[in-house]
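[1] For reference, the sequence and a predicted model appear below.
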Amino acid sequence: MVVIIGLEGSANKIGIGIIRDGEVLSNPRRTYITPPGQGFLPRDTAKHHREQVLIVLREALDQAGLKPNQIDGIAYTKGPGMGAPLASVAVVARTISKLWNKPILGVNHCIGHIEMGRLITGAANPTVLYVSGGNTQVIAYAEKKYRIFGETIDIAIGNCLDRFARVLQLSNDPSPGYNIEQTAKEGNKFLQLPYVVKGMDVSFSGILSFLEEKADKLVASGEYTKGDLCFSLQETIFAMLIETTERAMAHCGSREVLIVGGVGCNLRLQEMMGVMCEERGGKLYATDMRFCIDNGAMIAQAGWEMYKAGVRTDWEETGITQRYRTDEVDVVWRD
């Protein structure tokens, strides 16, 4: 049996999880939440992670019922992500690697999401839609790489949702995207928004600018409610993602879609994607908030795959890489 502990802290969540041969033994996390209308700054987020990381580490070990000598390797998020939070967690990973005399594994954040999704859902070789606060990519595996078929050319979908939540002064607890999803259920009047698909890529900044300019006037005039605007935004940007995902499926001859990343637990996105998959005779795989939102277990699972395949990260390479592309990683553990 191989036991890997994973440390995640690329954005506003600090999470530590322990995986033993596909079994999640523990997966505690803490979220840094700012007041409504505000985002989270790297410096303040890193301070939150430094204050919480040892508490969460103790929780992870206690929940799993393990001692450090029962851990086989230390996995941590190498990137991509926000520099200061990433660095604060990487320091802890390097420290316990030395203290416990265990090998260290630098994990690509996106690949952590993918491997966790594959583990939890049992998807064999899916086309992957990766949607989060910092990333938006359509991905498929081929020849020892996770290939990016399409992506955002400006801001990520989660960033678009978060920034629109600030415009409407929606709460950041538990997350801006979740509160947009709930508010959208109160709306049914559709506002035509810019729909920007360029080949396999998508763009969200123009949609956001359009709404930032008009939202207050539309709500104040009574023409549209906050629910209508959230409903219209979701329907538009999710349709863009489904179009590009379907095109990637057709190119790859795939019948499976796996949605990963924090935005992936949006039930409306899952519903729309499920309709597309059903029409193609395919199947949708998705997870819930325990595993699609950033967590330590996903880093542990990717680290477990790397460890079993004989991959180790040289000490000189155990820094962070804010711009760590999904397709840079050699996926030596897959056929």
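    Perfect, I can see it now.
[2] C-alpha from now on. contacts and neighbour counts both.
    Noted.
[3] Please name the nearest non-neighbouring residue to Ile320.
    Lys78 (4.6 Å; CA to CA, 6 or more residues apart in numbering).
[4] Return the residues in contact with that neighbour.
    86, 90, 106-109, 318-322, 324 (CA atoms under 8 Å, 6 or more residues apart in numbering).
[5] cutoff 7 Å now
    Lys78 makes contacts with 106-108, 319-321, as judged by CA atoms under 7 Å, 6 or more residues apart in numbering.
[6] Out of these, which end up buried?
    Buried members of the contacts of Lys78, counted by 16 or more other CA atoms under 10 Å: 106-108, 320-321.
[7] Next, give me the two most distant ones among the contacts of Lys78.
    Asn108 and Gly319 (12.2 Å; CA to CA).
[8] Quick check: Gly262 touching Asn295?
    No: when contacts are counted by CA atoms under 7 Å, Gly262 is not listed as touching Asn295 (9.9 Å).
[9] And the strands in the chain?
    Assigned by DSSP state E, the chain shows strands spanning 3-8, 13-20, 23-26, 29-31, 73-79, 104-108, 127-131, 136-142, 145-151, 197-198, 201-202, 256-260, 283-286.
[10] Val56 contacts Pro28, doesn't it?
    Yes: here Val56 reaches Pro28: they are 6.3 Å apart, a contact under CA under 7 Å.
[11] what residues do the two have in common as contacts?
    Shared contacts of Val56 and Pro28 (CA under 7 Å, 6+ apart): 15-16.
[12] try this one side by side with the last:
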Amino acid sequence: MVAPSIESKTQPSPAQEQPRYILGLEGSANKIGVAVVSTQGQILSNVRETFVPPTGHGFLPRETAQHHRQHVVPLIARALKQADIHPDQILCIGYTKGPGMGAPLRSVAVAARTVALLWRCPIVPVNHCVAHIEMGRLVTASHNPVVLYVSGGNTQVIAYAHNRYRIFGETIDIAVGNCLDRFARVVGLPNAPSPGYNIEQAAKKGGVQNRKFMQLPYVVKGMDVSFSGLLSFIETEAKKVLAEQTYTVEDLCFSLQETVFAMLVEVTERAMAHCGQSDVLCVGGVGCNVRLQQMLSDMAADRGGRAFCTDERFCIDNGAMVAWTAALMFQAGAGAVPVAQATCTQRFRTDDVYVNWRDD
């Protein structure tokens, strides 16, 4: 498993061309992130705030959007201060166009348009999924791996070909992160710092050798996966087995993780075999899970390759991924749009984006 070695802030040598900077704003779900990244790929700041609902509840669009509106201006100020730059040094503004939740996306799009007008900067709409991929490629220095993208809203197996990120497999219903989050609410795990993290910690509490495995539906259909039936099954069974004390919460967390991650690793390996690839890059919020990273690393090693994984700084939604992708798009000459066209959309597929900044 190859972890990122990039520092959160680095300085160019005097011999290098002095960089320009991109401000990135991300707010497609429950996190609002702002970052400053140079055109050379140096991350000078990457700050964010997370909306955390009460235990047993998910985050609603209106409340999440209000959270983003409250934090976006202070976060922009923090990002600039931490990066030690002035708005005059900003080359362009990148923001998440989609996919995501409508109300939070609109809040961030309005903020991005406002800043672009105030600072007279070009504005670049960015695909959230592509931003995860480009951030992963940057911080791990992986060249052209198969990508497993796993988050609260998306689950896809992706490979690059002919200027597009092609989707080889995906969920046919809910995302794996959504499955984990909803199960956490059933068994009363808190939302802070995140439901998925709390499931991971519960699964290994006291040692996995002490866990009792519950057989769960394993739903792989060709290159696609399905989690809704599995979730319904474990939700129903959890109430019964916990009452009977035949399984513990920790047992159920362990069983759920092992099952859904095995499904994901299977379809990822099949895509790697099809593409003739030995390396895999894991991105998205669920990609922080150490157990998933371990399973991917074991699979890739069996194929003579490597698993490139990152930590919560770059897996979880953040402004740096948007800023860096905006930098790539802007420098390729096809990224900026008129401010009036800087809109957002809840549906924006990964393979809709023409990747003109890659020619390999």
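    Done, it's in. It should be emphasised that the depicted structure is a prediction, and the values quoted were computed from it without experimental measurement.
[13] TM between them?
    Superposed pair, TM-score by TM-score structural alignment, normalised by the length of the first structure: 0.99. Supporting alignment: 335 aligned residues with a CA RMSD of 0.7 Å.
[14] Can you check which of the strands of the first structure gets nearest to Glu328 of the first structure?
    Proximity to Glu328 of the first structure (CA to CA) singles out strand 145-151 among the strands of the first structure, at 7.6 Å.
[15] equivalent range in the second structure for the closest one?
    Counting by TM-score structural alignment, strand 145-151 of the first structure lines up with residues 164-170 of the second structure.
[16] Superpose on the first structure and give me the mean offset of that stretch.
    Once fitted to the first structure, stretch 164-170 of the second structure is off its aligned match by 0.2 Å on average (mean CA distance after the TM-score superposition for the first structure).
[17] what does Ala342 of the second structure align to in the first structure?
    Taking TM-score structural alignment, the alignment pairs Ala342 of the second structure with Thr318 from the first structure.
[18] re earlier: any idea how far the match of strand 145-151 of the first structure is from the chain center?
    Here stretch 164-170 of the second structure is found 16 Å from its chain centre; the criterion is CA atoms, centre = their mean, to the nearest Å.
[19] ok, now stretch 28-47 of the first structure?
    16 Å.
[20] residues in the second structure aligned with that stretch?
    Stretch 28-47 of the first structure maps onto residues 47-66 of the second structure, going by TM-score structural alignment.
[21] Okay, now that stretch: how far is its last residue from its first?
    18 Å (CA to CA, to the nearest Å).
[22] which residues does Gly285 of the second structure contact?
    150-151, 315-317.
[23] Just the residues you listed: which are in helices?
    Cys315 (DSSP state H).
[24] Can you tell me which of the contacts of Gly285 of the second structure lies closest to Asn178 of the second structure?
    Asn178 of the second structure has its nearest neighbour among the contacts of Gly285 of the second structure in Ser151, at 7.7 Å by CA to CA.
[25] so who does the counterpart of that closest one in the first structure touch?
    Counting by TM-score structural alignment, Ser151 of the second structure corresponds to Ser132 in the first structure. Going by CA under 7 Å, 6+ apart, Ser132 of the first structure touches 156-158, 261-263.
[26] contacting residues for the residue nearest the centre of the second structure?
    Centroid-nearest residue in the second structure, with CA atoms, centre = their mean: Gly284, separated by 2.5 Å. Contacts were defined as CA under 7 Å, 6+ apart; by that measure Gly284 of the second structure touches 132, 149-151, 315-316.
[27] What's Asp201 of the first structure aligned with over in the second structure?
    By TM-score structural alignment, Asp201 of the first structure lines up with Asp224.
[28] Verify the stated contact: that match with Asp173.
    No: counting by CA under 7 Å, Asp224 of the second structure sits too far from Asp173 to count as a contact (9.8 Å).
[29] How far off centre is the helix ranked longest in the second structure?
    When the second structure is parsed with DSSP H, its longest helix is helix 249-275. Counting by CA atoms, centre = their mean, helix 249-275 of the second structure is centred 18 Å from the centre of its parent chain.
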